[in-house]
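K.L.:
please work out how this folds:
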Amino acid sequence: MPGSQTLRQLKRSDFIYFLSYHTRWSDNDQYSHVNNSIYYHLFDSVVNTFLIECCGQNPQSSPLIGLVISSWCQFFAPLSFPDVLDLGLRVTKLGNSSVTYEIGVFREKEGHPSAVGGYTHVFVESQSRKSASMRKETREGLAKLVVEKAKL
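P.N.:
A predicted model of the protein is given here:
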């Protein structure tokens, strides 16, 4: 995970794929900002939408599934209902059976993220849960999101 100062300086252009999210009243906590746990729902939403739309993954029938083995999030500015968010996705490491994602959570029309987080998926056989190399279609889709080391 890069340092928080580096993450804070990221821009929209540092991310490749975007998904829009309209916050809900129930996303807010008692302090009237998006609850920390909701960020992980957002991360899952953008990653899995990309895997389904661009990598041929079907959560119910794909022979391989991605299991999260680590996750993290850095918060920079509060978000609150009724904010509209843009979830930016990129890949910082692509292996044979694993991938590390980074997600920028941007308030609509803002240039810098309110939060940045990520996690690592290890692909496993859906039945046995044994580690397996990614399918060609999955790897090719994820390769489109890989960022250069200079941007990390």
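K.L.:
from here on, just use CA atoms for contacts and neighbour counts.
P.N.:
Fine.
K.L.:
so what's the nearest residue to residue 33 once chain neighbours are set aside up against?
P.N.:
Among residues not flanking residue 33 along the chain, residue 80 sits closest, at 4.4 Å (C-alpha to C-alpha, 6 or more residues apart in numbering). Listed by C-alpha atoms under 8 Å, 6 or more residues apart in numbering, the contact set of residue 80 reads 23, 27-28, 32-34.
K.L.:
residue 80 should be in a helix, yeah?
P.N.:
No - judged by DSSP: H, G, I helix; E, B strand; the rest coil, residue 80 forms no part of a helix; its state is coil.
K.L.:
from residue 102, how far out is it?
P.N.:
Going from residue 80 to residue 102 by C-alpha to C-alpha, to the nearest Å gives 22 Å.
K.L.:
for the longest helix seen in the chain, buried residues please.
P.N.:
Ranked by residue count, the top helix of the chain under DSSP state H comes out as helix 36-55. Across helix 36-55, burial judged by 16 or more other C-alpha atoms under 10 Å covers 39-40, 42-44, 46-48, 50-51, 55.
K.L.:
can you give me the helices in this structure?
P.N.:
Going by DSSP H, the chain shows helices at 4-8, 36-55, 136-143.
K.L.:
let's compare: structure for the following, please.
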Amino acid sequence: MPNETPLKRRRTRSDYIFHQTYRTRWHDNDMYAHLNNTIYAQLFDSIINAYLISHCGMDPFSYGSPTPPKNDINPSGQVAIMVNSYCDYFASVSYPDILELGLRVNKLGSTSVTYEVGVFKQGEEEVKVVGGYTHVWCERGVMRPAKGGMERGIREALGRLLVNETSKI
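P.N.:
Got it, this is the predicted structure:
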């Protein structure tokens, strides 16, 4: 799509499948009395990894361990590497706001996934920020895209977040 910004600005909570709440902290604010830009990257990382851990079977504490993974979903030979990130700001938030985050997948390839996170202020319908990033699933030893694609269980779990944007145009 040539210009996705107007579409992003119209996002609602229902455009996102997985949700999480975040209570802002005093030190999240910057000198202009709104959330510092770096906090948004942390929010995106937190909700994405919460989904990977709770729904995709990822166990970040078992990587590099001599013990086998605790489940058959965890691709012990693969890691997800961030290759792109973005953030569009529509309105500011600040401490002591409570934020509601929404997560979806906009694109799912054989080795890559593009996530989108919407940031909403509790009790308000207008999206404040839309951002996210792209992961490429790589072979751990060589850090190159996984030859056989991402592991099936992870791909299926990420597929449950996939949203067809053309239905929103």
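K.L.:
before we move on, back to that, mapped onto structure 2, which of the contacts of residue 80 of structure 1 hold?
P.N.:
Contacts conserved in structure 2 for those, using both residues aligned by TM-score structural alignment, their matches' C-alpha atoms under 8 Å: 23, 27-28, 32-34.
K.L.:
of the residues you listed, which is the most crowded?
P.N.:
Greatest neighbour count in these, by other C-alpha atoms under 10 Å, goes to residue 34: 22 neighbours.
K.L.:
ok, now which ones touch it?
P.N.:
27-28, 78-81.
K.L.:
can you match those up with structure 2 and say which hold?
P.N.:
By both residues aligned by TM-score structural alignment, their matches' C-alpha under 8 Å, the contacts of residue 34 of structure 1 still in contact after alignment to structure 2 are 27-28, 78-81.
K.L.:
let me know the closest of those to residue 131 of structure 1.
P.N.:
residue 27 (34.4 Å; C-alpha to C-alpha).
K.L.:
OK, contacts around the closest one?
P.N.:
Counting by C-alpha under 8 Å, 6+ apart, the residues that residue 27 of structure 1 touches are 33-35, 38, 80-81.
K.L.:
and for residue 21 of structure 2?
P.N.:
Contacts of residue 21 of structure 2 by C-alpha under 8 Å, 6+ apart are 98-101.
K.L.:
do that again at 10 Å, thanks
P.N.:
43, 47, 98-102, 119-122 (C-alpha atoms under 10 Å, 6 or more residues apart in numbering).
K.L.:
returning to what we had before: how much does the longest helix of structure 1 stray from structure 2?
P.N.:
With mean C-alpha distance after the TM-score superposition for structure 1, helix 36-55 of structure 1 departs from structure 2 by a mean of 0.4 Å once superposed.
K.L.:
tilt between that helix and helix 136-143?
P.N.:
Relative orientation of helix 36-55 of structure 1 versus helix 136-143 (axes from the mean of the first three to the mean of the last three C-alpha atoms, to 10 degrees): 120 degrees.
K.L.:
gap between helix 36-55 of structure 1 and the chain center?
P.N.:
6 Å (C-alpha atoms, centre = their mean, to the nearest Å).
K.L.:
swap in stretch 45-63 of structure 2?
P.N.:
11 Å.
K.L.:
about what we covered before: including distance to residue 129 of structure 1, could the helices of structure 1 go into TSV?
P.N.:
Putting the helices of structure 1 into TSV (distance: least, C-alpha to C-alpha, whole Å) gives the following:
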stretch	distance to residue 129 of structure 1
helix 4-8	33
helix 36-55	18
helix 136-143	18
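K.L.:
quick one: which of those is nearest residue 122 of structure 1?
P.N.:
Ranking the helices of structure 1 by proximity to residue 122 of structure 1 (C-alpha to C-alpha) places helix 136-143 first, at 12.3 Å.
K.L.:
which residue numbers in structure 2 go with the closest one?
P.N.:
Counting by TM-score structural alignment, helix 136-143 of structure 1 lines up with residues 152-159 of structure 2.
K.L.:
what residues sit buried inside the matching stretch?
P.N.:
In stretch 152-159 of structure 2, counting by 16+ other C-alpha under 10 Å, buried: 153-155, 157-159.
K.L.:
same check, this time on stretch 86-97 of structure 2
P.N.:
Buried residues in stretch 86-97 of structure 2 (16+ other C-alpha under 10 Å): 87, 93-95, 97.
K.L.:
so that stretch corresponds to what in structure 1?
P.N.:
The aligned range for stretch 86-97 of structure 2 is 72-83, by TM-score structural alignment.
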